[in-house]
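Novice: fold the following and give me the result.
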Amino acid sequence: MTGAASRRTVLTAALAAAAGAGGVPSAAPEAAAAARHVDNRFWATHADWSGGSTAGTRVVAGARPGVVIGSPVRRTTYRDPHTGRTSAWECASWTSAPHRPGVPASEIIVSWNAHTPAGTWLQADVSGTYSDGTAMPWYIMGRWASGEADIRRTSVDGQSDGKTSVSTDTLSVNSPASGLRIASYRLRLTLYRTPGTTRTPTVWRVGAMSSAVPDRFTVPPSTPGLVRELIVPRYSQNTHLGQYPEYDNGGEAWCSPTSSQMIIEYWGRRPTAKDLAWVDPDFADPQVCQAARYTFDHQYEGCGNWPFNAAYAATYRGLNGVVTRLQSLTELESLVRAGIPVITSQSFLKQELTGAGYGTAGHLMTAIGFTAGGDVIANDPASPSNPAVRRVYRRREWENIWLRSKRHNAGGKVVSGTGGVCYLYWPESPTAAQRSALAALGIH
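Specialist: This next block holds a predicted model:
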């Protein structure tokens, strides 16, 4: 569980036409498209990058095409609010072509995959147009580097134009009930390096999940369609209680990086002994400490920044990571069927999830399979030990706490739910089944 989760505001749309939709029905493609409330658009191919506009960047080919600094267009300074240090940088930028989601959006979450060697970092921004024809300003969705020597990775608070606002990692329409939506958007990458060097970040994936999740306390039940369990490493966040409290109070709040580490290792990657040399040798599972440190958002003061977790996963050789939403447990089943576990975000009261033994304002766990009865098999890091991480949760309870967009908290107040938010990590060379399962969600 993450103690910082209660600071996140996730605003959701009230779309009467979609209020009863629990997923895409098995009907004609036109009907399925009309029922969707999630749109994924990621730029990752040479054609994608070449279709954007450059200002000092250039497109590089290869197995993982991307953008790098070519000839910087300007010099600037950046005062890091978390260190107080002001440094000079030269920079270049890439801007995507406009994208118009299939459904006008009430929320956008941007994620990216990149390599940032020492002396470099990047900033990801989003802008667009509203459904009333007016323009949205450019919003900063993250300042990021894989390391810590140059800047502290950070979200940026206080961004709003009165119509939309940024809360940590999510751009949301302030009043969805007004009917205002985000009609189109563009993404911009600004790449920074130490002046006079030839270093450069390399970004091989950037994109966004835009959505207009129905405003609902309950979701329609799904029909079980899969019996399978993926063998995923098990790590407990609670075994790290009290360790490195500078990273969001230690293991008590490390559900997100602990879940990320489980899936990174599922795909056969892990930090090296050199990477882990900073961790107290008396601590078990030091790779969880590593994940917490390198997903930590110094503004949010937590390890639960969704895009920062996806970006961290993608620092490992040959891995991709994105943040998206799924619309149903059926979609999750299709991913598990293809061998892709799913890190899910949910919030619930203790009595809403039988067997959990806790309630939470925000928690990440990993869905790894389904029983013969259709119940969800999850690696839940909020467990007392690594062997206890594997849990079986009742299907109907689990899908509702994950997919709903509104709920009642312990005080009876109406608050937001995550509406199916999840992280997806997969290898650079997926199997045909994995590629197909991702493509069905609009992820390529």
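Novice: CA atoms for contacts and neighbours, from now on please.
Specialist: Fine.
Novice: what is the burial count for Leu189?
Specialist: By other CA atoms under 10 Å, 22 other residues sit near Leu189.
Novice: helix or strand for it, which one?
Specialist: strand 182-193 (DSSP states H and E).
Novice: do the same with Ser347
Specialist: Taking DSSP H and E as the criterion, Ser347 maps to strand 342-348.
Novice: for the comparison step, fold the sequence that follows:
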Amino acid sequence: MIESLLVANRGEIARRIIRTGRRLGIRTIAVHSEADGALPFVTEADEAVCVGPANPAQSYRNVEAILEAARSTGAQAIHPGYGFLSENADFARTVERSGLIWVGPGADAITAMGDKINARNLMAAAGVPVAPGTTEPAADLDAAVAAAAEIGYPVMVKAAAGGGGMGMGVAADEAALRTEYDKVRAFAERMFGDGSVLIERYFPRVRHVEVQILGLADGRVVALGERECSVQRRNQKLVEESPSPAVSPELRERFLAAAVRAGEAVNYRNAGTVECLLDPSTQEFFFLEMNTRLQVEHPVTEYVYGVDLVEEQLRVAAGLAPTFDPDALAPRGHAIELRINAEDPKRFLPGPGAITTWNEPAGAGVRVDSGYVAGNTVTPFYDSLMAKLIVSGDTREEAVERARAAVAQFEIAGPKCNLPFFAELLENPEFLSGDYDTGIVSRMR
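Specialist: Coordinates of the predicted model:
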């Protein structure tokens, strides 16, 4: 097993990785910005190195500073968490060329899946269903208009290099397409340094379902069930659950088989997620993207399958066999994750601030992965995620009941907080029925 691990991230995911490292007897090293020096992940690591000012480009995305921290502390491996440098193929290559172990998929797989158009084409060739769309970037507005006319409106206009729900727009007709194309292209150039645009069929009523895969050290790819991620605002997830209430045993078999084919197509190693859109009226699903990293919502899979995905990542990176039998994977029970963000619960606008009260819920089937404690400050420099509230039960109904109780017990004061939204959601008849889609939040508002 790896003996020393640098965690190239912050907040709850850094704390989460450090927790598993400590359990496995691994020496952990945190890197942090000047703004994050007082956060729990810094003090909980065995060592900590400040890598720059608050601006992520000068700290958490500062490759040289992170590699120097690894060298100076004698780290053997680097775990990137999610976000920041986690899906940066150049960083992965640089880490390995420096003689360090990269806890993630190979750089070639990251590159292959990083471009949405290339990923779509690869998946189609591997027999994974893809939605009607362009097989090459829409070079200009005229090309986008021609593509949309062939695909049929409405269409989704997407940044080819984007991800995480960013760089997307919906066009119901040509006039809207002309506006959205320019908007998405400008955003993509600014955020990703690549203005390539993909035109794809838009499904007005759709569910967002993803499959957790793990590429093992022996070359096999296994699927650890699906997660339902349809509770979203601005195309970004708020709630995830596993198993999906929309997926029948027969559909699950098709989902998992397609996800394994997707991983095998790029010789995938380590943890990854194959995201899909599910048309509930036809039970057809289409490949959306592959996230070549650990997902924010990985804990619901951990509960249902009884595994520690961070430990499995470390074992794959070290060339070790998994802790479970890949031929005997079976889900048990139900789990739900709520993303506790520092944001207004009505309009979902960020609301950072100093935390004056922080009391976490506890009890059977309740887990909190948090990045903060009372006295910390949620700054405006990073994502608004403060914690993840994860609940589990033998049934979906039991998990929902535990979620209600946990939300009521969770006390946060200081920054704005979306806990009141979850209290509302957990009483919403559409959500409780399990028959919901990605439009549920807009219908609640």
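Novice: give me the TM-score for this pair.
Specialist: TM-score for the superposed chains, counting by TM-score structural alignment, normalised by the length of the first structure: 0.28, backed by 204 aligned residues with a CA RMSD of 7.1 Å.
Novice: the strand holding Ser347 of the first structure packs against which elements?
Specialist: helix 329-337, strand 360-370, helix 395-403, strand 421-427 (3 or more CA pairs under 8 Å, 6 or more residues apart in numbering; DSSP states H and E).
Novice: Leu187 of the first structure is nearest to which of those?
Specialist: strand 421-427 (19.8 Å; CA to CA).
Novice: what comes up buried for the closest one?
Specialist: Val421, Cys422, Tyr423, Leu424, Tyr425, Trp426, Pro427 (16 or more other CA atoms under 10 Å).
Novice: list the contacts of the fifth one.
Specialist: With contact taken as CA atoms under 8 Å, 6 or more residues apart in numbering, Tyr425 of the first structure is in contact with Ile263, Ile264, Ala310, Ala313, Ala314, Leu319, Asn320, Gly321, Val322, Ile340, Val342.
Novice: quick one: name whatever helix or strand follows the strand or helix carrying the third one.
Specialist: Right, the one you point to is Ala310 of the first structure. Using DSSP H and E, Ala310 of the first structure falls within helix 306-313. Downstream of helix 306-313 of the first structure, the next assigned helix or strand under DSSP H and E is strand 319-325.
Novice: could you check the angle strand 342-348 makes with that next one?
Specialist: 30 degrees (axes from the mean of the first three to the mean of the last three CA atoms, to 10 degrees).
Novice: contacts for strand 319-325 of the first structure?
Specialist: 38, 40, 109-113, 208-209, 211, 306-307, 310-311, 313-314, 419-428.
Novice: quick one, helices of the stretch 101-250 of the second structure?
Specialist: 107-114, 116-125, 141-151, 174-192, 249-265 (DSSP state H, counting those that start in this stretch).
Novice: could you dump those helices to CSV with mean neighbour count and distance to Ala14 of the second structure?
Specialist: Listed next are these as CSV, based on neighbours: other CA atoms under 10 Å; distance: least, CA to CA, whole Å:
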stretch, mean neighbour count, distance to Ala14 of the second structure
helix 107-114, 20, 21
helix 116-125, 20, 28
helix 141-151, 17, 41
helix 174-192, 18, 24
helix 249-265, 18, 26
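Novice: relative to Glu210 of the second structure, which of these is closest?
Specialist: Closest among these, using CA to CA: helix 249-265, at 8.5 Å.
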